[in-house]
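Enquirer: The following comprises the amino acid sequence and a computationally predicted model.
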Amino acid sequence: MADAGSIIAIYDDYYADGKVAAKREIASQQSVGHIEAILQGKTFEKILDIGAGEGAVLDKLNKRNLAKTLGAVEISTSGIEAIKARKIPSLKSLDVFDGYHIPHSDKSFDLGLAIHVVEHVEHERLFLAEAARVCKKLYIEVPLEHTRRLDRAIRMSGPSGHINFYTTLSFENLLKTSGLAVERLKVFPHDLAYEQHLAGRTKGWLKYKVRTEFLKIAPKAAMRSVAYMAGALCSSH
């Protein structure tokens, strides 16, 4: 059994005081937009949010009717309590898990979500194999922080528990070597609302324009220089 004790220690009380609520609310809006872009209008009977945090993504999935039934597993007890408090109508199962063992039967969900989870996971392929066991398809999203400024990314994201750093190539390789077939992979800049939340109205707008236009004009150079996000829709072999 893989030891998830250090991750549990970081996140057990992470959502208890609500300090991260505003950032996660904006980030969840961003992530659900990415999911919709990848799914291209497709909806599912049952979706499982793996590493559901405090439920911001679940709440938006419910409001946008992307699934008839939602389920969630989360490593943090404070996250579980925050999800319960939302009283999400389509959420039919909510469980604590250790990061590597999901308490559901094989292929019991049509789509699994792992949104900004894998960068925290010590044993990435064990995690992804378990997610693929339970879900017919997976949407996985990670930050692309392995740029020329990797040293800064390590310093900045260390307190949040990031231990894995990706390029598009290393992310795709991780998925393929975990036994997943990549159906669609997209690179996303941060949304304007997210940039402005972090940097303020004016500076955030400038960062948004630079990041977005750089990606359009010179994608390879942009991804070597600036952090983006990648989302991938996968199926298991």
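Expert: Received, thanks. Since this is a predicted model, take the numbers as computed values, not measurements.

Enquirer: Going by C-alpha atoms from here, please, whenever you check contacts or count neighbours.
Expert: OK.

Enquirer: now the helices for the protein?
Expert: Ranges of helices within the chain are 5-11, 21-39, 56-63, 77-86, 124-134, 150-157, 168-177, 192-199, 201-217, 219-225, based on DSSP state H.

Enquirer: Please report the distance of the residue of the chain positioned farthest from its centre from S225.
Expert: The outermost residue of the chain, judged against the average C-alpha position, is T202 (27.2 Å), by CA atoms, centre = their mean. Distance check for T202 against S225: by CA to CA, to the nearest Å, it reads 22 Å.

Enquirer: ok, the residue farthest from the centre of the chain - contacts?
Expert: Q196 (CA atoms under 8 Å, 6 or more residues apart in numbering).

Enquirer: A further structure is provided below for comparison with the first:
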Amino acid sequence: MTAKYSIGVEKYTDGEYAHYSPSWHREDSIWKVKQIGKLLDKTQLESLFPNARTLKVIDIGCGAGGVLGNFTHYLSTLNCQVDATGIEPSPGALEIARKDWPDLQLKQLNLLDVQEHFDIGLMIDVVEHVENPWQFVREAASRCSLLIFHIPLDDSLLTELASLYHYKAQTMGHIHFFTRQKALWFLDSCGLNVLGHRFTQSFNVPSSLEISSKHKLLALPRRVLASVSPSACSRLLGGMSLMVVAQVKK
């Protein structure tokens, strides 16, 4: 995120976001990378990058580095050489990341400062935070051949009826609220071609153990409904996200 595109970037640099999420959700990183793996396997990578000896990867808004570190490990299990970079505005998150992942290139930069081109760009739980996500994603697309998104589907009936918009903005920093259809339309409007997407059950991530008792009560009905219809669960009860692999339209 950058000051140009984000609302209240100080939220991520002055400790306010860390107050609500002191772990920076790094306990969810392995789960998120497993969801990526369900969309992007060795065959698909070889098809997308047939001549690449080393894949250059950037995690835009890398937080505590867990997703980038675990994604790099995942690619190595597919016999891919990886050159990994993470950029993040929060010095606190980067301090954690550098301790946990000393071998990664981690930089306190905004996207506009990045001059290199990358094969894969990770934007995992990022676009919902930025003030102008259209321009932000277009800037990312100009620097990356392939983009991987994880987008919370917060625009549910429950969010509407319980008036949770302010709560999500204050505690999570979410200022944009998506359904599956809105998320796919948004990426299309940014000039991207969606290669694949799937629902993920965000209510099942490890950090969900730390949330309020009211949210824990929703876990069972969400689990039941999601097993029958992920789409219905996302629209009615929320707790779902969308993992998307996309590239610039040719």
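Expert: Everything's here; your move. The structure presented is a predicted model; accordingly, all values stated were derived computationally and were not measured.

Enquirer: TM value for the aligned chains?
Expert: With the length set by TM-score structural alignment, normalised by the length of the first structure, the two chains reach a TM-score of 0.83; 229 aligned residues with a CA RMSD of 2.8 Å.

Enquirer: follow-up on the earlier one: can you check which of the helices of the first structure gets nearest to D98 of the first structure?
Expert: Closest approach to D98 of the first structure among the helices of the first structure is made by helix 5-11 (7.7 Å; CA to CA).

Enquirer: what's in contact with that closest one?
Expert: Contacts for helix 5-11 of the first structure (CA under 8 Å, 6+ apart): 75-76, 98, 120-121, 161.

Enquirer: ok, now which ones touch the most centrally placed residue in the second structure?
Expert: Geometric centre of the second structure, nearest residue: I124, 1.2 Å, by CA atoms, centre = their mean. Neighbouring residues of I124 of the second structure by CA under 8 Å, 6+ apart: 59-61, 148-151.

Enquirer: what's the distance between the aligned residue in the second structure for E54 of the first structure and F178 of the second structure?
Expert: Aligned against the second structure by TM-score structural alignment, E54 of the first structure finds its counterpart in A64. Note on A64 of the second structure: its distance to F178 of the second structure, by CA to CA, is 25 Å.

Enquirer: can you count the residues close to H19 of the second structure?
Expert: Applying other CA atoms under 10 Å, we find 13 residues neighbouring H19 of the second structure.

Enquirer: My error: substitute V248 of the second structure in the last question.
Expert: Neighbour tally, V248 of the second structure, other CA under 10 Å: 18.

Enquirer: Tell me if I'm right that it and I148 touch.
Expert: No. Taking contacts as CA atoms under 8 Å, V248 of the second structure lies outside contact range of I148: 11.8 Å.

Enquirer: I'd assumed V126 was in contact with G61 of the second structure.
Expert: Yes. Counting by CA under 8 Å, G61 of the second structure touches V126, with 6.6 Å between them.

Enquirer: Looking at the two, which one has more neighbours?
Expert: A direct count of neighbours by other CA under 10 Å for G61 of the second structure and V126 places G61 higher, at 25 against 21.

Enquirer: residue contacts, the more buried one?
Expert: 1, 86-89, 123-124, 126 are the contacts of G61 of the second structure under CA under 8 Å, 6+ apart.

Enquirer: on that earlier part again, can you pull the contacts of the match of E54 of the first structure?
Expert: Going by CA under 8 Å, 6+ apart, A64 of the second structure touches 23-26, 93-97.

Enquirer: quick revisit: could you report the separation of the residue nearest to the centre of the second structure from S163 of the second structure?
Expert: The gap separating I124 of the second structure from S163 of the second structure is 25 Å, by CA to CA.

Enquirer: what's the answer for L187 of the second structure, then?
Expert: Distance, L187 of the second structure to S163 of the second structure, by CA to CA: 26 Å.

Enquirer: which of these two has more neighbours?
Expert: Neighbours were counted for L187 of the second structure and for S163 using other CA under 10 Å; L187 has more, 21 against 11.
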